[in-house]
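# Provide a 3D model corresponding to the input given below.
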Amino acid sequence: SLHMESWRAEMKEEINRINQVLPNTPANEKTAAIKQWMDSVIDKMDHYKAEHHRYVKEAVTLLELALWKAKLDEKDENAAAGRTKKKAKLDAESVRKEKRVTCGADTVIRNILPFLKLE
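Okay, the predicted model is just below:
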């Protein structure tokens, strides 16, 4: 993903920054410079982890909706031709709810999520 590559490049740059800063830092300020650098690296990592979590959550939502839509698009073999319009509307709503439960999203997501998490 472009985000991951960009984040990786920014983190490498941030990690290597200490090599440019430290040689020009007076000896009595090196500890403070290193601490400031470490805090900066940790803050960036926390930011990127939060961004990654947001992207994973969005992807899982889209996957669930896609699976539900695929299930809804399947031909409904149980449709009866002689139903009234009101009854058909109620049935369509209940069928949509049922297909959301039976689309298998929970199983698919449970098996895919470990590959998307940062650990």
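
# make it CA atoms for all contacts and neighbour counts henceforth
OK.

# just checking, next helix/strand downstream of the helix or strand hosting Leu90?
Using DSSP states H and E, the secondary-structure element containing Leu90 is helix 85-102. Per DSSP H and E, the first helix or strand lying C-terminal to helix 85-102 is helix 105-116.

# Second input sequence below; structure requested for side-by-side comparison:
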Amino acid sequence: MSEEIDRINDILPSLPAELKTTAIKQWMESVLRRLEHYKHEHHLLLKEAAALLELALWKANLDEDDTLELEANVSNLSLDNTSARKKRRVTSGAGVVIKGVLPFLRFAKDST
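This is a model prediction of the structure:
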């Protein structure tokens, strides 16, 4: 990206005056396209990070609940394990944590 930004300094001195405005416009469009690409990549990485964070919180919640059940010596044979896992995913608190973490990773609203 820095090469793209510096490129205009190499091009402008050798251009005739009537072509400089066009060259600057093309250069600006190129830089803006590149920035949009990086913003898109950043957004994809944020989505992936949020999914991983949610899964990690869910797993931690499952592990904690399993530990508590073992300590209490409770048998969960009567419960459907799949539905219990789904319920734990909903109640893991991931939604609250993710909403608190993602604002620190996003771009400022006025720059998007």
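
# hang on, the earlier thing: ok, residues contacting the helix holding Leu90 of structure 1?
Where contact means Cα atoms under 8 Å, 6 or more residues apart in numbering, the residues beyond helix 85-102 of structure 1 that reach it are Trp68, Lys71, Leu72.

# In helices, which of the residues you listed fall?
Secondary structure defined by DSSP state H assigns Trp68, Lys71, Leu72 of those to helices.

# Tell me the most packed of those, by neighbour count.
For these, the largest neighbour count, defined by other Cα atoms under 10 Å, is 21 neighbours, found at Trp68.

# and that residue, what does it touch?
Per Cα under 8 Å, 6+ apart, neighbours of Trp68 of structure 1: Lys99, Arg100, Cys103, Ala105.

# try Gly104 of structure 1
Taking Cα under 8 Å, 6+ apart as the contact definition, Gly104 of structure 1 lies against Leu67.

# That one pairs with which position in structure 2?
Counting by TM-score structural alignment, Gly104 of structure 1 lines up with Gly93 in structure 2.

# related to what we said a few turns ago, tell me which of the contacts of Trp68 of structure 1 is nearest to Asn28 of structure 1?
Nearest to Asn28 of structure 1, judged by Cα to Cα, of the contacts of Trp68 of structure 1 is Ala105 at 58.1 Å.

# so that closest one makes contact with Leu67?
Yes: the criterion here is Cα atoms under 8 Å, and Ala105 of structure 1 meets it with Leu67 at 6.1 Å.

# How much space separates the spatially most central residue of structure 2 from Arg34 of structure 2?
Nearest residue to the geometric centre of structure 2 (Cα atoms, centre = their mean): Leu46, 0.5 Å. Leu46 of structure 2 sits 18 Å away from Arg34 of structure 2, going by Cα to Cα, to the nearest Å.

# again, but for Val74 of structure 2
Distance, Val74 of structure 2 to Arg34 of structure 2, by Cα to Cα: 57 Å.

# Many thanks, I have nothing further to ask.
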